[in-house]
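>>> Quick one: sequence and predicted model below, then my questions.
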Amino acid sequence: MAAALGLIPACSSNTDHPNQPGHNEMSFRWVAGPGADLSSSDATFVRAFIESQTRYMASGDNSSLYPGFTEANSAVKLSTVTTAWRRTQLMGLAEITTLPDGTGRATVCEWWNKPSSPGFAYLYYTRQGSFPLPDQRGPSVRPNRNVFGHWTATKENNTVELGDDYQKVATACQALTPPIGDFPSSDATVQPPVPGWPS
């Protein structure tokens, strides 16, 4: 997803306390549109998948993947980049849709460290088997256990692959743009996560 959205994530070394924002290279702060609920099982899956994928892109290290990610990823190719920074990544979950075949489709948005046109993409995933854990929030920047349930991501469509849905998705993400005061003052700022993960 990070590649699909155009994000160039941070590289960072391992730390003594990887679950605390003061000891981690990256945190994620999410906002939700009227068609999404950050406390739902769907949001847990999407947040964990996108965050985990972004961290892997930053490090190229399998240890950066969240518990259960490998089993939850059936088709999305992972890649890495070499640009390094510490950062807070602002993300949006504009909408979650259950398609006629039961597949989930999430509309995901991202912003840089200033209000600007967001990046956006669709993430598709199965919704079969045990559900991801709902109501995941807390002070940690990453989960300490598998929160994916038995669901799996099957496809991502990035900005240039949205076809006729491009303008609809762009409008939905633009409407979610956080206030300017919510943007970090620099790439090196690591703010507490929202909603975060239980410690």
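Thanks, I have the structure now. Numbers count the residues shown, from 1 in each chain.
>>> From now on I want contacts and neighbour counts done on CA atoms only, so please keep to that.
Noted.
>>> now the strands: where do they sit in this protein?
If DSSP state E is used as the criterion, the strands of the chain fall at 26-35, 87-98, 104-111, 119-125, 153-157.
>>> export these to TSV and tack on mean neighbour count?
What follows is the strands of the chain, written out as TSV (neighbours: other CA atoms under 10 Å):
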stretch	mean neighbour count
strand 26-35	20
strand 87-98	23
strand 104-111	24
strand 119-125	25
strand 153-157	19
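>>> can you put those in JSON lines and add distance to Arg47?
Formatted as JSON lines, the strands of the chain follow (distance: least, CA to CA, whole Å):
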{"stretch": "strand 26-35", "distance to Arg47": "8"}
{"stretch": "strand 87-98", "distance to Arg47": "9"}
{"stretch": "strand 104-111", "distance to Arg47": "9"}
{"stretch": "strand 119-125", "distance to Arg47": "11"}
{"stretch": "strand 153-157", "distance to Arg47": "12"}
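>>> what's near enough to touch the closest residue to Thr152 other than its chain neighbours?
The shortest distance from Thr152 to any residue that is not its chain neighbour, by CA to CA, 6 or more residues apart in numbering, is 4.2 Å, and that residue is Ala72. Residues in contact with Ala72 (CA atoms under 8 Å, 6 or more residues apart in numbering) are Phe49, Phe148, His150, Trp151, Thr152, Ala153.
>>> Next up, a structure to set beside the first:
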Amino acid sequence: MTYSVPDSVGYNYRWSADPGIDLSSRPATVVRAYMESYYLAVNSSALSATYPGFAEAVPQKKRADFDNPIDPTDRRYVGTQFQHLMWMTPTEHGWFATVCTGDYSVMEVGEDGKFYNVGSKYVNAETVELIAPNDQSATSAESSGSERAPTVNVFGGWTLAEHAKGARDQNAYTECDSRMPDARDVRPPKANLPHDTPYPTLAPYPGWPRYDEN
């Protein structure tokens, strides 16, 4: 069965990167696939929401317990989640990346028809460490397009070594804040207050290709 983003998830991911970082490179592609899958699983409370290959790329002990949500109620989301790949450093076995996550622009659709923030106006700095396969050319480098998600396994033998939800380098938070497209004072605040209109759902970037056309 072909993978598709869960119906409840109506928000898209938009990525940017610091100069010198190519979002279509193999390491960056795997970082993107992992981060997008992680938040899809968190917001859907289901491992099945993740991209093809996620379960094989992430050791079981490092997965959150996605399939046993504390709050089992159905939730629907709209808006845009901003991700910025700020630092990438090669390691002995793969790559270490610092990723900025701006979820102030993801909103949950309330039972009252109003829209509520998922995150706060403060941007998070996260780190991801990946282990590269012996043959890093085993998968296609094509990893951008108009689609919301990949329909094939883009992890290609790469595996997760560690994902820290908070970066140890405190300077990363200030740096991440400056990488967002919206200044802090105009971001939707998290105050459990309803919004009549949601943050816009922007097109995914760089998105994913139509693999059946490659």
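Perfect, thanks for sending it. Quantities reported herein were computed from a predicted structural model and do not represent experimental measurements.
>>> Tell me who's in contact with the spatially most central residue of the second structure.
Centre of the second structure computed as the mean C-alpha position; nearest residue by CA atoms, centre = their mean is Glu36, 2.7 Å away. When the contact criterion is CA under 8 Å, 6+ apart, the partners of Glu36 of the second structure are Tyr13, Thr50.
>>> Distance check, the alignment partner in the second structure of the residue nearest to Thr152 of the first structure against Gly207 of the second structure.
Residue-level alignment of Ala72 of the first structure against the second structure, with TM-score structural alignment as criterion, gives Ala57. Note on Ala57 of the second structure: its distance to Gly207 of the second structure, by CA to CA, to the nearest Å, is 20 Å.
>>> quick one: the helix ranked longest in the second structure aligns where in the first structure?
Residue-count comparison of every helix in the second structure, with assignments taken from DSSP state H, identifies helix 26-44 as the longest. Residues 41-59 of the first structure are where helix 26-44 of the second structure lands when matched by TM-score structural alignment.
>>> That stretch against the second structure, how far on average?
Between stretch 41-59 of the first structure and its aligned stretch in the second structure, the superposed structures give an average distance of 0.8 Å (mean CA distance after the TM-score superposition for the first structure).
>>> got the contact list for the alignment partner in the first structure of Pro181 of the second structure?
In the first structure, the position corresponding to Pro181 of the second structure is occupied by Pro178, as judged by TM-score structural alignment. Residues in contact with Pro178 of the first structure (CA under 8 Å, 6+ apart) are Val31, Pro115.
>>> Would you check how far apart Pro178 of the first structure and Gly119 of the first structure are?
Spatial separation of Pro178 of the first structure from Gly119 of the first structure under the definition CA to CA is 14 Å.
>>> Touching, Ala43 of the first structure and Ala32? I think so.
No - between Ala43 of the first structure and Ala32 no contact is recorded; they are 9.4 Å apart, counting by CA atoms under 8 Å.
>>> what residues do these two have in common as contacts?
Contact with both Ala43 of the first structure and Ala32 is made by residues Leu93, according to CA under 8 Å, 6+ apart.
>>> Verify the contact between Arg179 of the second structure and His84 for me.
Yes - under the contact definition of CA under 8 Å, Arg179 of the second structure touches His84, with a separation of 6.9 Å.
>>> quick one: the residue nearest to the centre of the second structure and Ala57 of the second structure, what's the gap?
As defined by CA to CA, Glu36 of the second structure lies at a distance of 14 Å from Ala57 of the second structure.
>>> likewise Ala125 of the second structure?
Distance from Ala125 of the second structure to Ala57 of the second structure, counting by CA to CA: 22 Å.
>>> cool, Phe155 of the second structure as well?
With the distance defined as CA to CA, Phe155 of the second structure ends up 7 Å from Ala57 of the second structure.
>>> what's the answer for Tyr116 of the second structure, then?
Where Ala57 of the second structure is concerned, Tyr116 of the second structure sits at a distance of 33 Å (CA to CA).
>>> just Thr139 of the second structure next, same as before
14 Å.
>>> And Arg210 of the second structure, by the same measure?
22 Å.
>>> on that earlier part again, buried stuff in the match of helix 26-44 of the second structure?
Of the residues in stretch 41-59 of the first structure, those with enough neighbours to count as buried (16 or more other CA atoms under 10 Å) are 41-59.
>>> And for stretch 53-66 of the second structure?
Applying a neighbour-count criterion of 16+ other CA under 10 Å, one finds Gly53, Phe54, Ala57, Val58, Phe66 buried in stretch 53-66 of the second structure.
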